[in-house]
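>>> can't give you the sequence, but here's the structure:
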């Protein structure tokens, strides 16, 4: 069922390998041309433009952009108890993991009377995005809010697209998740217009202020990604997220049913989702194909899954050894990487490039999506070669505080002057010498 690439005994160099492996093609540059008028209109006309585009793209026009507190309270009160219990558990585990990520300030004594302190200061106001397209994503609310709160962000606003089915409000489960997390500012707006109003701010239809943010995080479609790219600089962003990906490195010990189920679990996100199997076993590849044929027909989103699995972004890559497989998955740098081999922990410890690594048969990606405690907002499109997933650090800025006494500056003054002269920036040296002009007199 999956397209096959046979690299047994001939794994190419990294650059060629990256070009060979299956990958979804997303043209953010092309989307910029469609997004620019939206962003410009929101900048110039505020909420009027937001609501026009909301009506055009989402088929509904909310009375206000900001969701009333009563609607958040109602969504939480009416939340299915089983879903509430699951969200409570997901939140608790995420808080446990992310609390350990918070860095403390560090002071280093460089010389007698000279210190440099690194202070970690949270971003003041952050806009968090929870998608609302083909699925409902209360888990994305958890994954965005928890690290921001652990970092100490003082002001949070959650954006999620309004739904005609729910009277112009975001999905009630999304609202309930926000309420559970103590987020009381939620805006019913999605896509590029959400990023634009977060960046520029506006005045709501009831006269209340929609204050701009300093940073926007969270995944979305190509238009939201294009808007993040366009507005970067006015706002900080976490990353440019593309279609979701799973890669599984497996040998002959892997269970074909587990592998197939996990490939399907990512394929149901989107027709562009990538599901890639890298294996040393042709027999496993055949067995996985057979399992896919059976399981795809039985799953709820059969057409979506089938399109994703048969697309050019998905496939099986055959390799001779697990070492070759590691070369392949490191070149691919998957958003989610599962290791299903005989010595999964040892192999996982050798992985260099992945958004998150899932070890062995009992750590499927679905666990990380919801209740592992890890974060599921992860780099896609090979960005895991140089970028990390969302964490507490995303919302922190390191500020160096330099504190030198007169004696400490005097001790190093000559070296500062020498380096300033070497760079032909004499005024830099003069700024130091000015403090000791009395010495010559």
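In hand now; what should we look at? All figures in this text were calculated on a predicted structure; none of them were measured in a lab. Numbers count the residues shown, from 1 in each chain.
>>> for the rest of this, base every contact and every neighbour count on C-alpha atoms.
Will do.
>>> element containing residue 401?
Element membership for residue 401 (DSSP states H and E) is strand 396-404.
>>> other SSEs contacting that strand?
strand 114-122 (3 or more CA pairs under 8 Å, 6 or more residues apart in numbering; DSSP states H and E).
>>> identify the residues contacting the strand it packs on?
Contacts with strand 114-122, where a contact means CA atoms under 8 Å, 6 or more residues apart in numbering, come from 103-110, 151-153, 395-405, 408-409.
>>> could I have the buried ones of those residues as ChimeraX selection syntax?
Applying 16 or more other CA atoms under 10 Å to the contacts of strand 114-122 leaves a buried subset, and the ChimeraX line that selects it is:
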select :151,152,153,395,396,404,408,409
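>>> residue 55: neighbour count?
Residue 55 has 16 neighbouring residues, counting by other CA atoms under 10 Å.
>>> tell me how many other residues crowd residue 189.
32.
>>> now it, nearest residue through space, not along the chain?
Computed as CA to CA, 6 or more residues apart in numbering, the closest residue to residue 189 that is not its neighbour in sequence is residue 161, at 4.6 Å.
>>> swap in residue 369?
Nearest one to residue 369, counting by CA to CA, 6+ apart, is residue 376 at 5.4 Å.
>>> how near is that neighbour to residue 367?
10 Å (CA to CA, to the nearest Å).
>>> among the two, which residue is more densely surrounded?
residue 376 (25 against 14).
>>> hang on, isn't that one packed against residue 365?
No - checked against CA atoms under 8 Å, the pair residue 376 and residue 365 is beyond contact range at 9.1 Å.
>>> any buried residues in stretch 249-261, and which?
249-252, 254-261.
>>> which one of those residues is nearest residue 200?
Comparing these against residue 200 with CA to CA picks out residue 261 as the nearest, at 43.0 Å.
>>> also this one, for the comparison:
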């Protein structure tokens, strides 16, 4: 087997400028952001003003589809079922198992994550609580450019349906009319209600503002390219969004006792997404880092997406030598990666020290790829260090909470006096009077 010479950037936590170098290595190039934002702003304005006409125009321009109406861009439920029935037995079985595991996990999450209504009664008869209701209509964006992602359909649509969302609208670009059977089959299995073959900022705009053919939604979820991310940022407030997804990331914590080929391939698994994806290894063993570098050079030539992987590794990957695993965990918390693998003899010991990560993969046999497809937890995860304050997509993203307050006559006497005092203190006399009017004295 031939090998290549690709030198992944090395860092050492002992270096004087380590923190600054690490932070700068985590940052993405910003050169194109302004141009993308301006282009997206124009597209959204067109869709908002012209509806179907703009969606049709942009779809013809970007996806080269020869249709005359937006209605022709909708895939019928019968076609979705036919796509599922037309799969090979192996594909159908894999999709069935993945869907079942994702559904089971999110049904458990609904029970455990406080996604239910509740209330309690105080001694004076006042009742307080929370009413939980699902969103009425959700839009899910499924990428369809460089690759097709049936797993993305499962991860976005199933938790929405488990939450009780009445209608799920899916949009997926189909450049040159190429429809992926696995994607359509996944939509069928997930219970997606309507599917439109549109993508890009125009799809986000159509879901946010609504057109004659495409209904407006309450929230838009799902990953996409830089134009989709910019569009989601722009429409937030008109609709809810899950997060602004950046390039994929993987961080591997390794004590040096793992298989270097496994680690190298796990780094590849995110690098193959696109050239801006980031793969990082934290390890205290310098010799093991050398072995991983050798594995990278030996295994890369056999990868079908080797050009994408090579660009990603050359431009954004890091092999970082740390003093010990405690420091590795400290640095991992600062990075707050989307995917965090712990490949070590005592993985749970180190998992206890992790506070910030989108998903934590524990042990040598838990490859990140299993989480992407069929483990059960959601693969829509916070990127670009937002795992410091964000969570994976879940059932809780498709519900909302209303506070329930029912004050008894006796309770109004106590609470009214408190509210009156505080309202006068804020200079809001009408607030105070509204509370005082219900007092017996």
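On my side now, so go ahead. Small disclaimer: the values here were computed from a predicted structure and weren't measured.
>>> follow-up on the earlier one: what sits against the residue nearest to residue 189 of structure 1?
58, 131-132, 169-170, 188-191.
>>> now structure 2: which of the residues you listed match?
Contacts from the contacts of residue 161 of structure 1 that recur in structure 2, judged by both residues aligned by TM-score structural alignment, their matches' CA atoms under 8 Å, are 58, 131-132, 188-191.
>>> state the helix or strand in which the residue most central in space within structure 1 lies.
The C-alpha lying nearest the average C-alpha coordinate of structure 1 belongs to residue 377 (CA atoms, centre = their mean; 3.4 Å). Under the criterion DSSP H and E, no helix or strand holds residue 377 of structure 1.
>>> what residue in structure 2 is paired with it?
Here residue 377 of structure 1 is matched to residue 380 in structure 2, going by TM-score structural alignment.
>>> its match reaches residue 155, doesn't it?
Yes - here residue 380 of structure 2 reaches residue 155: they are 7.0 Å apart, a contact under CA under 8 Å.
>>> shared neighbours, the two?
Counting by CA under 8 Å, 6+ apart, nothing touches both residue 380 of structure 2 and residue 155.
>>> the residue nearest to the centre of structure 1: what's it in contact with?
140, 143-144, 218-219, 389-390.
>>> follow-up on the earlier one: give the aligned range of the strand holding residue 401 of structure 1 in structure 2.
Counting by TM-score structural alignment, strand 396-404 of structure 1 pairs with residues 399-407 of structure 2.
>>> nearest residue to the aligned partner of residue 196 of structure 2 in structure 1 in space, ignoring adjacent ones along the chain?
Mapped onto structure 1 by TM-score structural alignment, residue 196 of structure 2 lines up with residue 187. Of all residues not flanking residue 187 of structure 1 in the chain, residue 66 sits nearest, at 4.3 Å (CA to CA, 6+ apart).
>>> near the one you found, how many other residues are there?
As a burial measure, residue 66 of structure 1 scores 23 neighbours (other CA under 10 Å).
>>> and it, how close does it get to residue 393 of structure 1?
Distance from residue 66 of structure 1 to residue 393 of structure 1, by CA to CA: 28 Å.
>>> residue 305 of structure 1 too?
Per CA to CA, residue 305 of structure 1 is found 34 Å from residue 393 of structure 1.
>>> more neighbours, these two?
Using other CA under 10 Å as the criterion, residue 305 of structure 1 and residue 393 rank with residue 305 on top: 26 against 20.
>>> identify the residues contacting that one.
Contacts for residue 305 of structure 1 were tallied using CA under 8 Å, 6+ apart; they are 264, 267-271, 296.
>>> cool, and residue 252 of structure 1?
Residue 252 of structure 1 neighbours (CA under 8 Å, 6+ apart): 280-281, 283-284, 341.
>>> kindly recompute the last result at 7 Å.
By CA atoms under 7 Å, 6 or more residues apart in numbering, the residues touching residue 252 of structure 1 are 281, 284.
>>> give me the contact list for stretch 213-226 of structure 2.
52, 70-71, 135-143, 156, 206-210, 239-242, 245.
>>> out of those residues, which are inside helices?
Residues of the contacts of stretch 213-226 of structure 2 located in helices (DSSP state H): 52, 156, 206-209.
>>> which two in these are spaced the farthest apart?
52 and 156 (25.1 Å).
>>> more neighbours: which of the two?
residue 156 (30 against 22).
>>> show me what residue 325 of structure 1 aligns to in structure 2.
Match for residue 325 of structure 1 (TM-score structural alignment): residue 328.
>>> how close does that match get to residue 389 of structure 2?
20 Å.
>>> between those two, which is the more surrounded one?
Shown here are residue 328 of structure 2 and residue 389; by other CA under 10 Å, residue 328 has more neighbours (26 against 11).
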